[in-house]
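Asks: Here is a sequence with its predicted model. Questions after.
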Amino acid sequence: MTDYDEVYVSPRHLAGSTAIGDPGLQPALDAGWTISHDDAGNAYLPSPDQRIRIGYLPEGDDDALWKIAAYQQPFAKPRWAAAFSSDCPTEFVTAFTTELVPLHEPEGDKFLTGGIGYRLHPVSTVLQPLLDAGWTLATNFHPTRPELRAPDGLAGAWFDRGNLDPDDELTTNTTRWGMWGGPPRARWHAVFSTHTPTRLITATAAAVADPAPVLRWPGELSRMTRERATITPVRPPAPTPLDMARSRRPAPTLQTVSVPRWTTSTPSAPLPGPFRPASRR
């Protein structure tokens, strides 16, 4: 496998995270949001009005690699919060941020609404992409917490109908909605508090259910991925006669300029004011 630059991994809920957070941050960067970093290398992308905050936290104080929160006012308590753990496939975060960023308007509240009263939430509507992909209701779920399971039994998604503490939802993994993947000792999770717009959860579920394999560098693959996922090397196309003829020609001497790829380790001034969603214990 090391002879190949990239590999395809499926199912994607066993792919693990990418080594950098670029894809999950890109929707906000494309919208003109400004990135900053702290001295530890964590990255922060607030919306221009500070009412949405995305944090990519490889050096955070818990296992949440991504924390995302939305606020009615910049200095208010979060209206809702979401978190994705360290091994969560980055494609799922990207699906969430791709759906979230266009909802932001300077004078609008679309990104704060859409979390219907939890007692009325039809799981079959919000998590329909998983049902369409053949996920079924787990037989051993708690009466107030129905859970869907992937056909291989190595991923799930749940909805808690119980009475949850609003503050705990913002700072812990005891939340209204959640998803997970992997075996018990190598499991990722994604959690969403009660008022998270359900369209964001549905977009994440669609990314989880997508049968298309995802690309990874061999060095990104965890032991769990190597043991349980299907891994297919990306083979380069066979060279054409024109390619072979060109390879025999002497290469011209060119003056080049190196342009480094953007990563989350690029130094920048820290973001002023409160920029970090509530930490999870």
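Replies: Received the coordinates, thanks.

Asks: Please count neighbours and contacts with C-alpha atoms only from this point.
Replies: Will do.

Asks: any idea how far Val9 is from the closest residue to Val7 other than its chain neighbours?
Replies: Of all residues not flanking Val7 in the chain, Pro233 sits nearest, at 4.3 Å (CA to CA, 6 or more residues apart in numbering). To Val9, Pro233 is 9 Å away according to CA to CA, to the nearest Å.

Asks: what about Gln72, neighbour count?
Replies: The number of residues packed near Gln72 is 16, by other CA atoms under 10 Å.

Asks: what residues are up against it?
Replies: With contacts defined as CA atoms under 8 Å, 6 or more residues apart in numbering, the neighbours of Gln72 are 51, 78-79, 109, 112.

Asks: Also Ser10?
Replies: Per CA under 8 Å, 6+ apart, neighbours of Ser10: 211-214, 229-231.

Asks: Grab the nearest non-local neighbour of it.
Replies: Pro213 (4.7 Å).

Asks: Would you mind confirming that that neighbour is in contact with Arg12?
Replies: Yes: counting by CA atoms under 8 Å, Pro213 touches Arg12, with 6.0 Å between them.

Asks: between those two, which one's more packed in?
Replies: Arg12 (26 against 17).

Asks: How about stretch 206-213, which residues are buried there?
Replies: The neighbour-count check on stretch 206-213 (16 or more other CA atoms under 10 Å) flags 206-210, 213 as buried.

Asks: Count residues in the vicinity of His121, would you?
Replies: 15.

Asks: I'd like the contacts of Ser10 written out as JSON lines, with secondary structure added.
Replies: Listed next are these as JSON lines, based on DSSP: H, G, I helix; E, B strand; the rest coil:
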{"residue": "Pro211", "secondary structure": "coil"}
{"residue": "Ala212", "secondary structure": "coil"}
{"residue": "Pro213", "secondary structure": "coil"}
{"residue": "Val214", "secondary structure": "strand"}
{"residue": "Ala229", "secondary structure": "coil"}
{"residue": "Thr230", "secondary structure": "strand"}
{"residue": "Ile231", "secondary structure": "strand"}
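
Asks: could those residues be laid out in CSV, adding distance to Pro241?
Replies: Below are the contacts of Ser10 laid out as CSV (distance: CA to CA, whole Å):
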residue, distance to Pro241
Pro211, 35
Ala212, 32
Pro213, 31
Val214, 31
Ala229, 37
Thr230, 33
Ile231, 30
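
Asks: ok, and here's another one to check against it:
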Amino acid sequence: MPWCSREEIREVSNDAQQIYDAIRHGRLIIHAHAHDGWTTVAVGTYLDGPSIHLHGENHLRTETTQYDNPATAIAEFERLYGDAVRPGPATATSTERHAEQARTLLASGAADAQPPLATAESVEMRAARADDHEALLKDFLESHGEWEKWRIWSDETTHAVHESLVLRAEFVHEAGPDDTQWRIAAYESPVGERLWHATASATVPVEIMRVLLDSLASEDAAKIAAGSQVSEAAISEATRPLADIGWEHTVDGRWIRWQAPADHLSGVQFDAFAAQSPHSPLPAWTFWGGGAADTPGWTLHFSPHAAASVLQDVAFEVAHGLTQRQLESRSRRLNALSRPDIRAQPAPRAGSARSR
């Protein structure tokens, strides 16, 4: 901001900090985001105030327009940014992730630990980068003969299509960390209407995507494609693995949220408003992890009528698989820190070995 005075810079940064705090503490709910070619833009609603459009990232984030209701704000946002619109908040920037990590360490009193223990966020983010989604796609197609690989005119995207043509998975090869890499779609018939869909960011841990793909291939394709009606029974079935492992849920207006216990940075959210609005671009289900709820390292979204069996399989992996891997990683790190340094031990003197 070279055109701003020092006082104006402070004012802009202070406003950006207030916006960030409102998002982090759940006072400002982000409905959707997009990239306008230069920076990130978003649309959200204050719990006790207006709906707004946001422009920019980090200390440059500003409020640009206010609206009386979410529907008007979202409709105008879609008109302005079209196909670039993505549901939910944008993936946390590196600055936001570093700030959240520092805050977590300070809150736990571990800021002075040498070396610091790996947090759940760092464990999940490393796993997401190390795992090979390209290999996952290749393995899935090789092990499920009823799915066929299709390439379109562009080499940027590969489609995995079930032989019934009612289930399809789209994979974007060069997706950036903040972009959607997987798109799942279920159709009424080979030429029928889309019944439900899912999207996954490029940072989703590969084991979660493996479970999702295997779940699509585990039952009759037509049954999976038909999906499930939105009902209390379907919600209960989809989230049973979370309840079984002790995740607590809260109801906040239109949202039901399940939060992982202790310091495991993952959760699930159900949006009742989006579930009752089939044409809304907002997801009904959001699985997230790798950071706080408002600054997740990865997100996985499902539309209202997603098959409850698929949701349940994903919920089980999020609740049990990631938690177990985090505990194992933490245990290995603790063992490494407590293991004596063999090099520091004095060499045994000749003849000091005990006879047997």
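Replies: Done, it's in. Worth saying up front: this structure is predicted, and the values here are computed from it rather than measured.

Asks: Between Pro233 and Val9 of the first structure, point out the one with more neighbours.
Replies: Neighbour count, other CA under 10 Å: between Pro233 of the first structure and Val9, Val9 has more, with 23 against 18.

Asks: Can you tell me how far that one is from Ala157 of the first structure?
Replies: Using CA to CA, Val9 of the first structure is found at 21 Å from Ala157 of the first structure.

Asks: Ok, Leu137 of the first structure next?
Replies: 10 Å.

Asks: anything in contact with each of these two?
Replies: Counting by CA under 8 Å, 6+ apart, the shared contacts of Leu137 of the first structure and Ala157 are 147-149.

Asks: Go ahead and confirm Gln50 of the first structure touches Ala69.
Replies: No: using CA under 8 Å, Gln50 of the first structure makes no contact with Ala69, being 10.2 Å away.

Asks: Quick check on the two: which one has the bigger neighbour count.
Replies: Between Gln50 of the first structure and Ala69, Ala69 has the larger neighbour count (other CA under 10 Å), namely 26 against 18.

Asks: Which residue of Leu137 and Ala157 of the first structure possesses the greater neighbour count?
Replies: Neighbours were counted for Leu137 of the first structure and for Ala157 using other CA under 10 Å; Ala157 has more, 26 against 15.

Asks: would you list every one of the strands in the first structure?
Replies: 7-10, 36-37, 43-46, 52-56, 64-71, 78-85, 136-137, 147-149, 155-159, 177-181, 188-192, 214-216, 230-233 (DSSP state E).

Asks: need these in a markdown table with distance to Asp243 of the first structure, can you?
Replies: A markdown table is the format used below for these (distance: least, CA to CA, whole Å):
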| stretch | distance to Asp243 of the first structure |
| --- | --- |
| strand 7-10 | 24 |
| strand 36-37 | 43 |
| strand 43-46 | 42 |
| strand 52-56 | 42 |
| strand 64-71 | 43 |
| strand 78-85 | 44 |
| strand 136-137 | 50 |
| strand 147-149 | 48 |
| strand 155-159 | 44 |
| strand 177-181 | 43 |
| strand 188-192 | 44 |
| strand 214-216 | 26 |
| strand 230-233 | 22 |
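
Asks: closest one to Leu120 of the first structure among the ones you listed?
Replies: Closest approach to Leu120 of the first structure among the strands of the first structure (CA to CA): strand 155-159, 11.5 Å.

Asks: mean shift between that closest one and the second structure?
Replies: Overlaying the second structure shows strand 155-159 of the first structure at a mean distance of 1.0 Å from the equivalent residues (mean CA distance after the TM-score superposition for the first structure).

Asks: which helices and strands does that strand pack with?
Replies: Judged by 3 or more CA pairs under 8 Å, 6 or more residues apart in numbering; DSSP states H and E, strand 155-159 of the first structure is in contact with strand 147-149, strand 177-181.

Asks: okay, and the last one goes to which residues in the second structure?
Replies: Meaning strand 177-181 of the first structure. Taken onto the second structure by TM-score structural alignment, strand 177-181 of the first structure occupies residues 285-289 there.

Asks: Same question for the first one.
Replies: Under TM-score structural alignment, the counterpart of strand 147-149 of the first structure in the second structure spans residues 257-259.

Asks: Check whether Phe77 of the second structure sits in a helix, strand or coil.
Replies: Three-state assignment for Phe77 of the second structure (three-state DSSP): helix.

Asks: Now which residue in the first structure aligns to it?
Replies: Counting by TM-score structural alignment, Phe77 of the second structure lines up with no residue in the first structure.

Asks: Correct me if wrong: Phe77 of the second structure contacts Gly44.
Replies: No: look at Phe77 of the second structure against Gly44 with CA under 8 Å: they stay out of range, at 10.1 Å.

Asks: between those two, what contacts are shared?
Replies: Common contacts of Phe77 of the second structure and Gly44 (CA under 8 Å, 6+ apart): His53.

Asks: who's more crowded, the two?
Replies: Gly44 (25 against 20).

Asks: Helix or strand: which one has the more buried one?
Replies: In the assignment (DSSP states H and E), Gly44 of the second structure maps to strand 40-46.

Asks: how about that strand, aligned to which bit of the first structure?
Replies: Going by TM-score structural alignment: strand 40-46 of the second structure matches no residues.

Asks: in the helix or strand just after that strand, what counts as buried?
Replies: Using DSSP H and E, the helix or strand that follows strand 40-46 of the second structure towards the C-terminus is strand 51-55. Of the residues in strand 51-55 of the second structure, 51-55 count as buried by neighbour count, 16+ other CA under 10 Å.
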